[in-house]
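>>> Structure, please.
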Amino acid sequence: MGSGITFSGFNSIDFNVVLNAIMQQESRPLTSLQSRQSALQSRVSGFGTLQTRVSTLESAAKALSTAGTATAYKATSSDALAVGVSAGSSAMAGRYDIVVNELARAQVTASASTAPDADTTVIATGGTLTLGTQTITISSSVTLKQLSDAINANADAPARASVVQSGTSSFQLVLTSKSTGAANAFTIANALTGGTGLTFTDTDADNISGDSALDNAVQATNAQALINNILVTSASNTLDAAVPGSTVTLYKKDPATTIVVDVAEDPSTLKAKLQTFISAFNDLTKFTSDQGLAAGRGDQGSIGRDPLLRQLRASLRGALGASYAATGGPYAYLAQIGVQATRAGTLELNTAAFTEATKNGAADVGKLLAGSIATPGVLASIETLLTEYTETSGILKGVQEQLTTQISRLSGQIINMQDRLAIRRTALQQEFTAADAAMSRLKNQSGALSSFGTAF
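Purely as a prediction, here's the structure:
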């Protein structure tokens, strides 16, 4: 609390001790303010942790809050190397026989001419090379590599260029369309001049290359597959709409082989999501319980006695224990599908009860969890409840902002009080210094008088 005072030492009073005792007494209001501020900062931290726990629980509830997410599906292929499949949130159960007659391919066209060196041989000194509707203009000497770079610098060009070494001292320009499918084929109009020259195959001699299958190393084609004997064509090997709610990817052409794709409900995914929700709920419960214990011990920084915490716990208990018979399924309560409360206030999953509830499919369990827009299920209701706490302008954000405002106000009060105490200490130092000096003078005068008396 400031520097000490150096006194004369001629009197028996230790003014530093007196000064520190006075300042300690007068600093008690400051200490009280600092303690209040520290407690508020701990509460802000506590509400921050609470928001994290609530947000985690909200995310877990959201993962089961719609019919698509609450009723998970799994897709399998009899030959995943030939046909891949993945089920989305809107998948539908079904069996699909798939025959891949053709794969979608990108056009590949190579130059008919070669250059002895890709980096030094000048193949053109002027002219143009037109790919589809994009024209590459050459105004100076270029090598095969430089021409390739010029093509790739045109973002709108329908093809990417590369240089391939096809033999000893033999380099070719290779053009590959940027996307698969017949609609993404491109033509080449070669009007380059000078240099050693660059040529492309032109089977039909119309001064346009790439418009004939024989012009190309690979002809652009669409994917063709029979799905349950219905012809499906696509510019891509990824079929997003052929199997409802699922994505099919074609990898291998084999018209003689039928690949079987099965899409079925997947209780294991639903179970894993439920376990995630239960874990998040239990983490939140433990945190609120720990805060309550801390408050019971007198911890002023705990949020255990805050009405908001009691309100949150009560709302969650109400939502978890309510009846959801209106969702239209055979289950009205979470306990009927194996989600049970423990004496400690946590949740646990009874695997046997869950397995029994999903033995005929997970759709009925999904109705209880998600419900519908008009009649939300248990986890859809909990998600809505928690969103009120976690959104940007939500309850928890508001509480933290109020506490932060109080902390800021206390900071101002603390600074003002520290300034006043510093002034008070300086004043006391000056008073004690003056008193010490006065006492020293009196002592000196007394000594002088004694000496005078002794002389006579």
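>>> okay, CA-based contacts and neighbour counts for the rest of this
Noted.
>>> secondary structure class for the residue positioned nearest the centre of the chain?
For the chain, the residue sitting closest to the mean C-alpha position, by Cα atoms, centre = their mean, is residue 59 at 11.7 Å. Of the three states, residue 59 takes helix under DSSP: H, G, I helix; E, B strand; the rest coil.
>>> and what of residue 253?
coil.
>>> Now the closest residue to the residue nearest to the centre of the chain other than its chain neighbours: which helix or strand?
Distances taken as Cα to Cα, 6 or more residues apart in numbering put residue 383 closest to residue 59, at 7.8 Å, once the chain neighbours are dropped. Using DSSP states H and E, the element containing residue 383 is helix 378-390.
>>> Now do the following helix or strand past that helix against helix 378-390, angle only.
The helix or strand immediately downstream of helix 378-390 is helix 395-455, counting by DSSP H and E. Inter-element angle recorded for helix 395-455 and helix 378-390: 40 degrees (by axes from the mean of the first three to the mean of the last three Cα atoms, to 10 degrees).
>>> how many neighbours does residue 379 have?
28 (other Cα atoms under 10 Å).
>>> Contact partners for it?
Shown in contact with residue 379 (Cα atoms under 8 Å, 6 or more residues apart in numbering): 61-62, 64-65, 369-370.
>>> Which parts of the stretch 201-350 of the chain are helices?
Using DSSP state H, counting those that start in this stretch, the helices of the stretch 201-350 of the chain run over 267-296, 307-321.
>>> another one to check against the first:
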Amino acid sequence: MASFSSLGIGSGLDLNTLLTGLMNVEKRPITILQNQQSGLRSQLSAMGQIKSAVSSLQTASDALKSSASFAAYTATSTDSSVVTASATTGAVAGSYKVEVTQLSQAQKVMAAFASGTSFTGTLKLELGKADATAADGFAESKSVDIDLTGKSLAGARDAINAAGLGVTATIINDGTSTGTPYRLVVTSQNGGTGNQIRMSGVSGLNYTDYAGTGGPGTKDANVTQSVAAQDAQFSVDGVAMSRSGNSVTDAIDGVTLNLAKQTTGTPVTVTIAKDPTSVASKINTFVKAYNDLNKVLHDLTAYNADTKTAGALSGDYSVRSIQQQMRTATVNTVSGAPGGYSRLGDIGISLQADGSLAVDSTKLNAAISDPAKDISQLFTGVSGTDGVATRISKTAKALLDTGGLVTSRTDGINKSISALDDRISALQDRVTAIEDRYRKQFTTLDTTIGQMNVTSAYLQQQLARLK
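Sure thing, here's the model as predicted:
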């Protein structure tokens, strides 16, 4: 029996088109499931948008749920060339007179050497402070032993820097061609008299020039002190103080003073005041995050009359629940909050008809700046009652946690997509088997009709010869 490599060649019938039509019918259930998957993937993407918006709102709420978030102050100085200041947590409003009589300095010791210098011995490098009660006049805070045997001037510099004691070494050259043009400069990394340098054990680097009960110290002839260590000396409202550095964090609670220059007889006034801008910025960030979530939820459930299309989560119960939970957490009163502030509306934040929040900046700034009132507990809570920010943060966390509405809804969509994958795979296997069967049947049909056509043509030829 003759056979044909392409359907329809033997029979002259359009069997390929017929087979394609039959298979399109067989594949229709797969197309339906794939369309369902496409819808589920749109829902999954939509839940991702909701998760991101809820997370952003949680972050913005967290920035307002502690009293420290409202302890924002500015620090100003009447002469920033002398003193600058910054306020942190713990600061309170006030004004302070600051005088600077001496700035902190880090000690520098330099030793002069000729070209080609090589060292022998182990250098004992110490940091500490002069102490008349110590036998050798020096109270060591930390030290290190550095083997300099066979090292050049550059090698000694590198070894000191690698020791990590808190000093740095550099080399300078005075440019002369004879004598001792090179200076090995050893500098304490921290200022103050408590971070002075002492060196011993290597010829040309000995420096123990401190007085004490044991008598004055010594130093090699080529070693000098180029900068003496000294503490910062200053006063705040007439109270004399001394610190090792020029950045002072513990003179005024919550305030850092940066000493830059000595005063010239006139004290500098440092003023600490409330910073309404910082608090307002945090509140506006919170409002924006709330409105962003509200818009996402609205857009994902809205119906577009022009395009006649509905949002990916139109009618979804989870969206309605999220909207309700967030709105409740936002608009409910905070019982016991001081200053008459029990609702966001009291400080100029009102709920609009579309579910968004609107800010009356004038009213908000007045509430923040009022020295007689404190808006913090409206957001943080009081006497066991959660504030607005605390409620929203907890609500967001519950939605995003394992088993929470957003997470469980997302997991459910993923499971549905996976289940459809299994059904589509099984249907594709079935369709493949059906196509193979049809193709075999059509091939047999094509071959049979083709053979019959050949026989018919032969008989017609023979009958023609009998005429």
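>>> picking that back up, possible to save the helices of the stretch 201-350 of structure 1 as TSV with mean neighbour count?
Putting these into TSV (neighbours: other Cα atoms under 10 Å) gives the following:
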stretch	mean neighbour count
helix 267-296	18
helix 307-321	14
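>>> closest one to residue 348 of structure 1 among the ones you listed?
helix 267-296 (6.6 Å; Cα to Cα).
>>> packing partners for the closest one?
In terms of contacts (3 or more Cα pairs under 8 Å, 6 or more residues apart in numbering; DSSP states H and E), helix 267-296 of structure 1 is packed against helix 28-62, strand 347-349.
>>> What residues in structure 2 pair up with the helix holding residue 383 of structure 1?
Counting by TM-score structural alignment, helix 378-390 of structure 1 falls onto residues 388-400 of structure 2.
>>> List the buried residues for the matching stretch?
Neighbour counts over stretch 388-400 of structure 2 (16 or more other Cα atoms under 10 Å) mark 388-396, 399-400 as buried.
>>> what's the answer for stretch 419-433 of structure 2, then?
Applying a neighbour-count criterion of 16+ other Cα under 10 Å, one finds 420, 423-424, 427-428, 431 buried in stretch 419-433 of structure 2.
>>> mean distance, that stretch to its aligned residues in structure 1?
Here stretch 419-433 of structure 2, set against structure 1 after superposition, deviates by a mean of 2.7 Å using mean Cα distance after the TM-score superposition for structure 1.
>>> Same list, the helices and strands packed on helix 267-296 of structure 1, but as JSON lines with distance to residue 431 of structure 1 please.
Below are these laid out as JSON lines (distance: least, Cα to Cα, whole Å):
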{"stretch": "helix 28-62", "distance to residue 431 of structure 1": "22"}
{"stretch": "strand 347-349", "distance to residue 431 of structure 1": "69"}
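>>> circling back: roughly how far is the helix holding residue 383 of structure 1 from the heart of the chain?
20 Å (Cα atoms, centre = their mean, to the nearest Å).
>>> what angle do it and helix 28-62 make?
Using the same axes, to 10 degrees: helix 378-390 of structure 1 against helix 28-62 is 150 degrees.
>>> thinking again about what came up before, what is the nearest of the contacts of residue 379 of structure 1 to residue 80 of structure 1?
Of these, the one sitting nearest to residue 80 of structure 1 (Cα to Cα) turns out to be residue 64, at 28.5 Å.
>>> show me the contacts for the closest one.
70, 273-274, 366, 369-370, 379-380.
>>> pretty sure it belongs to a helix, no?
No. Counting by three-state DSSP, residue 64 of structure 1 is not part of a helix but coil.
>>> ok, now how distant is it from residue 317 of structure 1?
Distance of residue 64 of structure 1 to residue 317 of structure 1, computed by Cα to Cα, to the nearest Å: 18 Å.
>>> ok, now residue 55 of structure 1?
Where residue 317 of structure 1 is concerned, residue 55 of structure 1 sits at a distance of 17 Å (Cα to Cα).
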